[in-house]
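*Asks:* fold the following, please.
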Amino acid sequence: MAEQGRPDLAAMLGGLMRRLMNAETPVLAEHGLTMWGYVVLSALDDGPVRTQAALAKAIGADKTRIIGTLDTLQEDGLITREPDPKDRRVRLLGITEAGRASRRSAQARIQEQEERLLGQLPAADRKTFLKAARVLSEARWP
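*Replies:* Here you go, the predicted model:
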């Protein structure tokens, strides 16, 4: 049963997300990345996403939406795109060492900033919040 009188999740988290994104944007810019570029590098660094279609699905984007981002990342030497030898219509994606270093450096700076925010929570609440955020971010819904 829903808790009476609590704000909707979107109302509570929307402002927090805007503030987090506003804090991340200059960090990403220092690394020559956009938010979408960072999302793409993170997906490629974290898992076996191999095709543009699989990447788009993994990050919740239309595959045509990410083409410009992929072009920029490739031009900057952060990713590779090679034709699939089994199907030349398909492009196989890879993250370069420079891409991995850029993503991880940006992530470290972002998480340094997040520590100041998370530091406002008692340790037990912080652990619970991070666990709940991970579970909800990976949940299939609706």
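*Asks:* for the rest of this, base every contact and every neighbour count on C-alpha atoms.
*Replies:* Will do.
*Asks:* neighbours around the closest residue to Glu24 other than its chain neighbours, how many?
*Replies:* The spatial neighbour of Glu24 that comes closest, neighbours along the chain excluded (Cα to Cα, 6 or more residues apart in numbering), is Ile110 at 6.1 Å. By other Cα atoms under 10 Å, the residues close to Ile110 number 19.
*Asks:* OK, contacts around Ile110?
*Replies:* Contacts for Ile110 (Cα atoms under 8 Å, 6 or more residues apart in numbering) come out as Ala23, Glu24, Val27.
*Asks:* and this one, so I can compare the two:
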Amino acid sequence: MFRPVPDRPDLAAMVVRLGRSLVTAERPVLAAHDVSMWGYIVLSALADEPMRTQTALARAIGADKTRIIATLDELQERSLIEREPDPGDRRVRLLRLTPAGRSLYAAVRADIRTAEEELLDVLTAADRRTFLRVLQLLDPAGD
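*Replies:* Below you'll find the model as predicted:
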């Protein structure tokens, strides 16, 4: 039977601190590419697949649909995303990355991976593989 180890912080406390440190490490990367955190989240979601509606996108990224409108407007003004009426239902807006959006997403993601590698440098190669595997296993959004 598993018994909790009393001499360590709770998982939530450790994960929140790690998450905050990762967000702090990402901020200069995002600023260098002139994209907001929400902008990068949208680009990431659309990099996987186009979305049929803004509501579906908001649901997929865990945002209020009214909150992301300004982000979508900015990304569209910068020609990073397209919002086109669905030919089958003109009330619906299809969202997808443009080639420029795909290029920006790839550049930001590469720079974020570099920052992550610096953070993970304290781990051995075996610990790094285990850490990443376990995170993927525990990720509620994982498939």
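*Asks:* after superposition, what's the TM-score here?
*Replies:* The TM-score (TM-score structural alignment, normalised by the length of structure 1) is 0.91; 140 aligned residues with a Cα RMSD of 1.6 Å.
*Asks:* that older thread, now check the residue nearest to Glu24 of structure 1 against structure 2: what is it aligned to?
*Replies:* Under the alignment by TM-score structural alignment, Ile110 of structure 1 pairs with Ile112 in structure 2.
*Asks:* is the most centrally placed residue in structure 1 in a helix, a strand, or coil?
*Replies:* Nearest to the mean C-alpha position of structure 1, counting by Cα atoms, centre = their mean, stands Val39 at 3.4 Å. Following DSSP: H, G, I helix; E, B strand; the rest coil, the label given to Val39 of structure 1 is helix.
*Asks:* for Ala132 of structure 1, see how far away it is.
*Replies:* 21 Å (Cα to Cα, to the nearest Å).
*Asks:* hang on, the earlier thing: go ahead and list the helix or strand containing the residue nearest to Glu24 of structure 1.
*Replies:* Per DSSP states H and E, Ile110 of structure 1 falls inside helix 97-118.
*Asks:* residue in structure 2 matching Ala23 of structure 1?
*Replies:* With TM-score structural alignment as the criterion, Ala23 of structure 1 lines up with Ala25 in structure 2.
*Asks:* picking up where we left off before, could I get the contacts of Ile110 of structure 1 as JSON lines with distance to Thr80 of structure 1?
*Replies:* Below are the contacts of Ile110 of structure 1 laid out as JSON lines (distance: Cα to Cα, whole Å):
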{"residue": "Ala23", "distance to Thr80 of structure 1": "29"}
{"residue": "Glu24", "distance to Thr80 of structure 1": "25"}
{"residue": "Val27", "distance to Thr80 of structure 1": "24"}
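*Asks:* show me where structure 1 has its strands.
*Replies:* 79-84, 87-95 (DSSP state E).
*Asks:* distance to Arg126 of structure 1 and mean neighbour count for the ones you listed - can I get that in JSON lines?
*Replies:* Listed next are those as JSON lines, based on distance: least, Cα to Cα, whole Å; neighbours: other Cα atoms under 10 Å:
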{"stretch": "strand 79-84", "distance to Arg126 of structure 1": "34", "mean neighbour count": "16"}
{"stretch": "strand 87-95", "distance to Arg126 of structure 1": "32", "mean neighbour count": "16"}
